[in-house]
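Peer 1: sequence unknown, structure follows:
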């Protein structure tokens, strides 16, 4: 039987961050982290293309919560207690400076996620946090004044307070042990995923991006505007990933069969496009339509949309009108694609769903059902859009849980 004052299940961002903060504030307490895999901080390692999108420049709690499809209102006070500025300062105080990119994402100045991992693990060593790997917790029993945990290979653990920071699970069965403790679970579904298109002709433009496009799901109010990326599977980039987050449950109900509408020149409607066409036509009468993009679109995309609209490659602007022009206008402002399925990246998998927030005191992250039990990170029914927001929720909930414990 291995005993500790506080046991944390899960050695991801939330678990390790909580362990450091509680151990630093309570040098006399025994803090133990138990991880089922052999890897520590696995998501930190791969996030942001290996650079680790630590947080975002968005500071005001009222604005910050707008980036969380689930849990937003419940997080407002939490972000006022420990927000993005606190995260930046926390890492800075430990020798890791962060820099911001134009879209608000913040990374270590090394642009290497290992910098964040090294910082966190160094702090674990400094404050004598013990970490045990390859220990899969199978049962949790609430005793009168403690918790007893059983792991694989008949390992036994006991603690006064217990923090669950196991991350999201893609199956409801992954939460069954929490249900046994009396908690209710909102069923998990994927969030932050690429739209897979049935028409693969556009995927020949894989790697091409448009800085400002608007993407909608036909038949719904779901819409998002931002950078759009064409991939081997279909459509991705911030506009699509954020739209998938807000529409996670709607798209799951549609069994991932839906129609995507794209405005490639976001902010422009059909009347504006017709006026711009007239001006461009007057300025470039003898240039070929298919080879001369007028809306600062990538040339390859313009050529693709022109061909899709049936425009003769030799047609010149002074002869461009009629039915083909109408088709091109429609392709520019309401380009339609059929989506079937989704692509998620397993290492960066984000779920919509988890422990219901009404059963958790969001000021302390302690269970309202099982005293002494705490939660942090994505195991809760909290998820953010892309941009460092999921990590910020992990840092915040972990900090508050550590403070309370």
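Peer 2: Noted; the coordinates are in hand. None of these values were measured; they are calculated from a predicted model. Numbering: from 1, shown residues only.

Peer 1: Every contact and neighbour count from this point should use C-alpha atoms.
Peer 2: Will do.

Peer 1: For the one helix or strand residue 15 maps to, give me every contacting residue.
Peer 2: According to DSSP states H and E, residue 15 maps onto helix 13-25. Identification of contacts with helix 13-25 by CA atoms under 8 Å, 6 or more residues apart in numbering yields 8-10, 29-33, 41, 43-44, 120, 123-124, 127-129, 163-166, 376-377, 391, 394-395, 397-399, 401-403, 405.

Peer 1: Buried only: go through these for me.
Peer 2: By neighbour count, with 16 or more other CA atoms under 10 Å, the contacts of helix 13-25 hold 8-10, 30-33, 41, 43-44, 120, 123-124, 127-129, 163-166, 376-377, 391, 394-395, 397-399, 401-402, 405 as buried.

Peer 1: Looking at these, which are in strands?
Peer 2: Using DSSP state E, the subset of those located in strands is 8, 9, 31, 32, 33, 163, 164.

Peer 1: ok, structure two:
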């Protein structure tokens, strides 16, 4: 039976960050990472389209927590200990420079997730951390003064256990058996399946929009991307994260209301359309958008308003203008199901946050058992926030020993 001071179960972002910080702060500790797969850090490799969205350029903890539909209240204290700025500094110290993109997302300057993976692998090697792959945990239980872990082919004992297995149902079941409560998982980041003539043949087109789920208080803003199956993009993903539980209850059947002109409400849009009718009287309505809107989308919305492709602005009645205003600022689209990014699957659900001490990330029910990352009922909108939760949790665990 192999004996370690600390066993980290889960060879992903949170697991590696925790193990590295533990040994850097406490060099005497003998630490191992157990990974059920053949490879470690597989989600890091494919995250951010293979570039790894490490964190977000949001440096104030009270602002940063607003990006977490689940975990907002609990993460405030942890982020005051280790925030995005600390992440940048940590990676710089380990030879990885990060850059900020226009939307605030942060990536390695190499634009390759391999840079992050190499950084972690070099650090674990230098620190003497054992990485044990193909070790699927079969049982986990507490003996008198240590934990015993059994995989399919080995047995381990350790004084402390850190669980960073993400949304792994098998491990959640083990945690339930140990007395923890698991909030049932539902998908969090997903796109909307919509079949509608207004977006047909517009695949790849992106436009800023305000979106809301009719009959609820759910709303979001941001770029909306039209895909061959419906709608995606940061605005839609944000809405799916905040609405994860509500939309699951609706079985992903609901009406999406889209305002394609975030700078306009119904009244200001109506006024502007009337002024365009006067100023561009002789011009063809469908030919060119008078707003910052892709022309192909504008043409579809004009036709959906009942205005023909040949009509001039001067020909439009007030009723025509009203129909056009509705399409622009209050377009209704029927959503019929969702599509999930298999490789970047994020769930809402996990260990109930009331059962965790966020000053140490230790279980309140079982001493010497710690959690970091998505095994907890914490998830964020897209943009590097889920990784930041992993880094912060790992740092706090290392500091608490």
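Peer 2: Structure's in. What do you need? Source: prediction; values computed, not measured.

Peer 1: And the furthest pair within the ones in strands among the buried ones among the contacts of helix 13-25 of the first structure?
Peer 2: Pairwise distances across these peak at 13.5 Å for 31 and 164 (criterion: CA to CA).

Peer 1: Need the overlap of contacts for those two.
Peer 2: Joint contacts of residue 31 of the first structure and residue 164 (CA under 8 Å, 6+ apart) are residue 8.

Peer 1: Could you measure from the aligned partner of residue 340 of the first structure in the second structure over to residue 187 of the second structure?
Peer 2: By TM-score structural alignment, residue 340 of the first structure lines up with residue 336 in the second structure. Per CA to CA, to the nearest Å, residue 336 of the second structure is found 15 Å from residue 187 of the second structure.

Peer 1: which of the two has more neighbours?
Peer 2: Between residue 336 of the second structure and residue 187, residue 187 has the larger neighbour count (other CA atoms under 10 Å), namely 19 against 15.

Peer 1: sorry, back to before: list the buried residues for the helix holding residue 15 of the first structure?
Peer 2: 13, 14, 15, 16, 17, 18, 19, 20, 21, 22, 23, 24.

Peer 1: Just the closest of the residues you listed to residue 71 of the first structure, please.
Peer 2: Once CA to CA is applied, the member of the buried residues of helix 13-25 of the first structure that ends up nearest residue 71 of the first structure is residue 14, at 16.4 Å.

Peer 1: any idea which residue of the second structure is furthest from its center?
Peer 2: Most distant residue from the mean C-alpha position of the second structure: residue 282, 47.8 Å away (CA atoms, centre = their mean).

Peer 1: Tell me how far the aligned residue in the first structure for that residue lies from residue 332 of the first structure.
Peer 2: The equivalent of residue 282 of the second structure in the first structure is residue 286 (alignment by TM-score structural alignment). Remark: distance between residue 286 of the first structure and residue 332 of the first structure (CA to CA) = 22 Å.

Peer 1: helix, strand or coil for the residue mapped onto residue 359 of the second structure from the first structure?
Peer 2: Counting by TM-score structural alignment, residue 359 of the second structure corresponds to residue 363 in the first structure. Classification of residue 363 of the first structure using DSSP: H, G, I helix; E, B strand; the rest coil returns coil.

Peer 1: Run a quick neighbour tally on residue 193 of the first structure.
Peer 2: Neighbour count of residue 193 of the first structure, defined by other CA under 10 Å: 24.

Peer 1: against the second structure, where does the top helix by length along the first structure fall?
Peer 2: The longest helix of the first structure (DSSP state H) is helix 389-404. Aligned by TM-score structural alignment, helix 389-404 of the first structure falls on residues 385-400 of the second structure.

Peer 1: Against the first structure, what's the mean shift for the matching stretch, could you check?
Peer 2: Superposed on the first structure, stretch 385-400 of the second structure shows a mean distance to its aligned partners of 0.8 Å (mean CA distance after the TM-score superposition for the first structure).

Peer 1: So what touches that stretch?
Peer 2: So stretch 385-400 of the second structure is contacted by 13-15, 17-19, 21-22, 25, 53-56, 67-68, 78-79, 81-84, 87, 359-362, 370-374, 379-380 (CA under 8 Å, 6+ apart).

Peer 1: And stretch 128-136 of the first structure, by the same measure?
Peer 2: The contact list for stretch 128-136 of the first structure (CA under 8 Å, 6+ apart) reads 11, 19-20, 23, 30-39, 124, 151-152, 155.

Peer 1: all strands of the stretch 201-350 of the second structure, in order?
Peer 2: 206-213, 219-226, 230-232, 253-259, 331-336, 338-340, 347-351 (DSSP state E, counting those that start in this stretch).

Peer 1: out of those strands, which comes closest to residue 171 of the second structure?
Peer 2: strand 347-351 (10.1 Å).

Peer 1: Using the aligned residues only, give the average distance of the closest one to the first structure.
Peer 2: Mean for strand 347-351 of the second structure is 0.6 Å (mean CA distance after the TM-score superposition for the first structure).

Peer 1: Off-centre distance for that strand?
Peer 2: With CA atoms, centre = their mean, to the nearest Å as the basis, strand 347-351 of the second structure stands 13 Å off its chain's centre.

Peer 1: Can you name every helix or strand that it contacts?
Peer 2: Helices and strands touching strand 347-351 of the second structure, as assessed by 3 or more CA pairs under 8 Å, 6 or more residues apart in numbering; DSSP states H and E, comprise strand 182-187.

Peer 1: What span of the first structure is the strand it packs on aligned with?
Peer 2: Counting by TM-score structural alignment, strand 182-187 of the second structure sits on residues 185-190 of the first structure.

Peer 1: Next one: residue 162 of the first structure relative to residue 374 of the first structure, how far apart?
Peer 2: Distance from residue 162 of the first structure to residue 374 of the first structure, by CA to CA: 6 Å.

Peer 1: actually residue 266 of the first structure, not the one I typed
Peer 2: 44 Å.

Peer 1: Compare neighbour counts for those two and give me the winner.
Peer 2: Remark: of residue 266 of the first structure and residue 374, residue 374 carries more neighbours, 26 against 17, as counted by other CA under 10 Å.

Peer 1: so that one sits right up against residue 163, yeah?
Peer 2: Yes - with contacts defined as CA atoms under 8 Å, residue 374 of the first structure counts as touching residue 163 at a distance of 4.5 Å.
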